[in-house]
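Peer 1: okay, here's the prediction I keep looking at, along with the sequence it came from:
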Amino acid sequence: MKLTRALPLATLTAAVAVASQAQAQTEITVATVNNNDMIIMQSLTEEFEAAHPDIELDWVVLEENVLRQRMTTDIATDGGQFDVMTIGTYEVPIWAERGWLSPLDNLPEDYRVDDLLSTVRDGLSHDGTLHALPFYGESSMMYYRQDLFDDAGIEVPEQPSWDEVRDWAGQLHDPDNELAGICLRGKPGWGENMAFVSTLVNTFGGRWFDMDWNAQLDSPEWQAAIQFYVDLLNDYGPPGASSNGFNENQALFSSGKCAIWVDATSAAGRIYNPDESQVADHLGFSQAPVAETPKGSHWLWSWALAIPATSEKQDAAREFITWATSQEYIELVGETEGWASVPPGTRTSTYEDERYIEAAPFAEFVLEAMRNADPTDSTLEPSPYIGVQFVGIPEFQSIGTQVGQMVAAALTGERSVEEALDAAQSATQRTMQRAGYTD
């Protein structure tokens, strides 16, 4: 008979406790984009884990284009690398229809689903059921340096035009002092430069496709919009504009190197925060500019948290995403980061909170922009698709990225605008034929 030496009681108790904790704890992998709101979410990991000691968070934080590529590849191949994915209004209905996302019905009563803005909730639903929960929502708007505008005697109307914006950028452009007249997205990608460019094309009267799904990228409206965009950035933009996406332009504007910036409303909280922005005390804002029509001039988007159907940790993932998109989370960010920094554009209650209204002079403006953006009627001529800054079909991710590269080539001078759009037209029409949309 083999004798074993008994462990001291305290040691045995500690070992059992450690083993029990290890056995009970579930690690979930959360993939997200490296935007400021998500970085705040990651910084609050300890708060979540303290309240949920049985769940541990493992973060994968990626640049926007890389995130989209990784998410799409993983979900389409049943890779199962992630338990929570940060995706948006474009992906959710398409992926939900294919059965790739877990439906989010029967949410806790205290989550208050009815508090979510209806436009955002509808965009993240399939057959009336949510398949992702909104982390933040956004439209687009124009930010500008009020101090520079005042010095130049420029008054901004309630609805600026793109011709006026070009004139203002020309007046204020001062490269000798590292001040660009305007900053706009130039980095290629369907969710980077093409998110902005699509709204520009919309307001010039253009559309991606006609009612028979024929590509319209070589139309006079596209030609006019892209030529305007290329000339504007080459004349009055910052150096290397073709490398700048949302984050890069936000950094430039916040450091005082842009006089005008047209981009997402979600940036407002950061550039109005004096701890994050050198120009927080000298800001003005207005509607996104228009050209021939106001239709489709400002987008509608939500970054949201979804659970892939392949995740084996559904309950823990649901615990996390309901926490990160709750009123409780918004309260936590308000108390720890300041009320101007709370995730915008998701809940009606945020826009009824006096603390937020006082800290965020842009609050009501953003709310109205989101409510008025209409993805079902975003073009001057009729179009067969849903979406303002994207086309709600599975093929658009590839099409938009390819066209974005061609637009960037026009911006850098590698191709003329006409050459870039002719190539974009041919590639897009070929894709649509192969996919069966056209003969």
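Peer 2: All right, it came through fine.

Peer 1: C-alpha only now, for contacts and for neighbours.
Peer 2: OK.

Peer 1: all strands of the stretch 201-350 of the chain, in order?
Peer 2: Under the criterion DSSP state E, counting those that start in this stretch, strands of the stretch 201-350 of the chain are mapped to 260-264, 283-287, 301-306.

Peer 1: looking at those, which is closest to residue 64?
Peer 2: strand 301-306 (11.1 Å; Cα to Cα).

Peer 1: helices or strands up against that closest one?
Peer 2: strand 84-88, strand 133-138 (3 or more Cα pairs under 8 Å, 6 or more residues apart in numbering; DSSP states H and E).

Peer 1: contacts only, for the residue positioned nearest the centre of the chain.
Peer 2: For the chain, residue 303 is the residue whose C-alpha lies nearest the centre (Cα atoms, centre = their mean; 5.4 Å). Listed by Cα atoms under 8 Å, 6 or more residues apart in numbering, the contact partners of residue 303 are 86, 87, 88, 89, 134, 135, 136, 137.

Peer 1: most surrounded residue in those residues?
Peer 2: Using other Cα atoms under 10 Å as the neighbour criterion, residue 134 leads the contacts of residue 303 with 33 neighbours.

Peer 1: my read: it touches residue 327, true?
Peer 2: No. In this structure, residue 134 is not within contact of residue 327 by Cα atoms under 8 Å, at 11.7 Å.

Peer 1: coming back round to it: pipe the contacts of residue 303 into a markdown table and attach distance to residue 267 per row.
Peer 2: Converted to a markdown table, the contacts of residue 303 look like this (distance: Cα to Cα, whole Å):
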| residue | distance to residue 267 |
| --- | --- |
| 86 | 18 |
| 87 | 18 |
| 88 | 17 |
| 89 | 18 |
| 134 | 16 |
| 135 | 14 |
| 136 | 11 |
| 137 | 11 |
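
Peer 1: here's the one I want to compare it with:
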Amino acid sequence: MTLRTILLGACSAIAMFGMASAETITIATVNNSDMVRMQKLTDDFTTKNPDIQLEWVTLEENVLRERVTTDIATKGGQYDVMTIGTYEAPIWAKQGWLLPLDKLGADYDVDDILPAIRGGLSMDGKLFAAPFYGESSMVMYRKDLMEKAGLTMPDAPTWEFIGEAARKMTDRSAGINGVCLRGKAGWGENMAFLTAMSNSFGARWFDEKWMPQFDQPEWKNTLDTYVKLMNDAGPQGASSNGFNENLALFQQGKCGMWIDATVAASVVSNPKDSTVADKVGYALAPDTGLGKRGNWLWAWSLAIPAGTQKAASAEKFVAWATGKGYLDLVAAKEGWANVPPGTRTSLYNNPEYQKAAPFAKMTLASINSADPTKPSVKPVPYVGVQFVAIPEFQGLGTTVGQLFSAALAGQMSVDDALAQAQQVSVREMTRAGYIK
């Protein structure tokens, strides 16, 4: 045996040992465009951390929520990193289901995270989920269709204006719907939109004594306005459309307006993805003059379940994916307009980002205007803008979402949907002990 053969064999053995000793962490994430982009860029992480391999489980939003909730509640241990939101983070942290993120590294700069976003992901001053991107919601609209309709979109429109514009922009013979709004049932799908919308109409989920409020005129006004608007100016089959379905419709030029997550702005304004990229304008979510706009506050974030056996590797990945360096990486590969928005103050102070992202100012204004502690016109006993931060809301919100989706589909009346929502909410809140 030659020396060269011995050396080659030794190198091969070392390489095989390195592969064998690499720790694999499993990451559960949502199939949104920013998360898909992150997966394509993870060579940067594995090159810097050759002892860590990544395994992805990418799921549709409702399925993701169901899987990670079941896994963490039953201590299943399937995932080492979970993509969760502003709703789950404080509840799960309080139950001891998440590890505090206190080893993200000296250069991570936790203080740079936007205060509204950081506060929603913390408990007792400790960060329990690191924001990958933060969002509110706003109006994205076709400037050419608005001009054709003889209207000018104000920076801060009312629901009345949105209704007028949507009906004027609708041209179903040309395949153009005046407005696209979420209709797919789910506490984080149609109910995220409708709860935020209801805030601007003066509605609330519960009064100060936790009594459900679906039998009040504010909810009736909200749901009547929504269903009539969608019937007059929305797409066919809207009760099956969530974020991704409406995104596709807007990109294809089939929506005059879309009121949804601010994070979508980078996609609809990207000519690689959108046929209307050069025609998109932005405005704040609508109001009714009561002092609250119909916009939410959310962050898709990375958290580490307390049951993982691979916490150190998981935290390295979280630090990489949500740190400043990742923003620079996306900017270098995809351009500043495609950097995950809504998480860091430094991004909005960056002149390059401001220049590349015409939606930056409106996104920041939308995030800053949402107040989870005072979401509605009337006082409430809960925290959360488009959700109620109690464990029971996940199931209850989805049940109510199914009723409202059925009303949109014409399978029941608005009055029947609201009556059933009231009935099921009273029953659930009484069973859970909120109503004495």
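Peer 2: Received, thanks. From a predicted model like this one, the values you see are computed outputs, not experimental measurements.

Peer 1: one step back: aligned to the residue nearest to the centre of the first structure, what sits in the second structure?
Peer 2: Residue correspondence, TM-score structural alignment: residue 303 of the first structure in this structure matches residue 300 in the second structure.

Peer 1: one more: residue 193 of the first structure?
Peer 2: Using TM-score structural alignment, residue 193 of the first structure pairs with residue 190 in the second structure.

Peer 1: which ones are touching its match?
Peer 2: Residue 190 of the second structure is in contact with 182, 183, 184, 242, 401, 405, counting by Cα under 8 Å, 6+ apart.

Peer 1: hmm, back to that, closest one to residue 100 of the first structure among the strands of the stretch 201-350 of the first structure?
Peer 2: Taking Cα to Cα, strand 301-306 is the member of the strands of the stretch 201-350 of the first structure nearest to residue 100 of the first structure, at 10.0 Å.

Peer 1: what angle sits between the closest one and strand 84-88?
Peer 2: Counting by axes from the mean of the first three to the mean of the last three Cα atoms, to 10 degrees, strand 301-306 of the first structure lies at 160 degrees to strand 84-88.

Peer 1: off-centre distance for strand 301-306 of the first structure?
Peer 2: Offset of strand 301-306 of the first structure from its chain centre (Cα atoms, centre = their mean, to the nearest Å): 8 Å.

Peer 1: report the angle between the axes of it and strand 260-264?
Peer 2: 40 degrees.

Peer 1: strand 301-306 of the first structure vs the second structure - mean distance after superposition?
Peer 2: When the second structure is superposed, strand 301-306 of the first structure averages 0.3 Å from its matched positions, counting by mean Cα distance after the TM-score superposition for the first structure.

Peer 1: tilt between that strand and strand 133-138?
Peer 2: Following the same axes, to 10 degrees, one obtains 160 degrees for the angle between strand 301-306 of the first structure and strand 133-138.

Peer 1: residues of strand 301-306 of the first structure that come out buried?
Peer 2: 301, 302, 303, 304, 305, 306 (16 or more other Cα atoms under 10 Å).

Peer 1: same check, this time on stretch 94-105 of the second structure
Peer 2: By neighbour count on 16+ other Cα under 10 Å, the buried set for stretch 94-105 of the second structure is 97, 98, 99, 100, 101, 104.

Peer 1: and it, how far apart are its ends?
Peer 2: End-to-end span of stretch 94-105 of the second structure (Cα to Cα, to the nearest Å): 24 Å.

Peer 1: got a list of contacts for it?
Peer 2: By Cα under 8 Å, 6+ apart, stretch 94-105 of the second structure touches 72-73, 92-93, 123, 126-130, 303-307, 315-316, 318-319.

Peer 1: how far is that stretch from where the chain is centred?
Peer 2: 21 Å.

Peer 1: again, but for stretch 109-128 of the second structure
Peer 2: For stretch 109-128 of the second structure - counting by Cα atoms, centre = their mean - the centre lies 17 Å from the chain centre.

Peer 1: one step back: can you tell me which of the helices and strands packed on strand 301-306 of the first structure is nearest to residue 201 of the first structure?
Peer 2: Across those, closest to residue 201 of the first structure is strand 133-138 (Cα to Cα), at 19.3 Å.

Peer 1: mean distance, that closest one to its aligned residues in the second structure?
Peer 2: Looks like 0.3 Å for strand 133-138 of the first structure (mean Cα distance after the TM-score superposition for the first structure).
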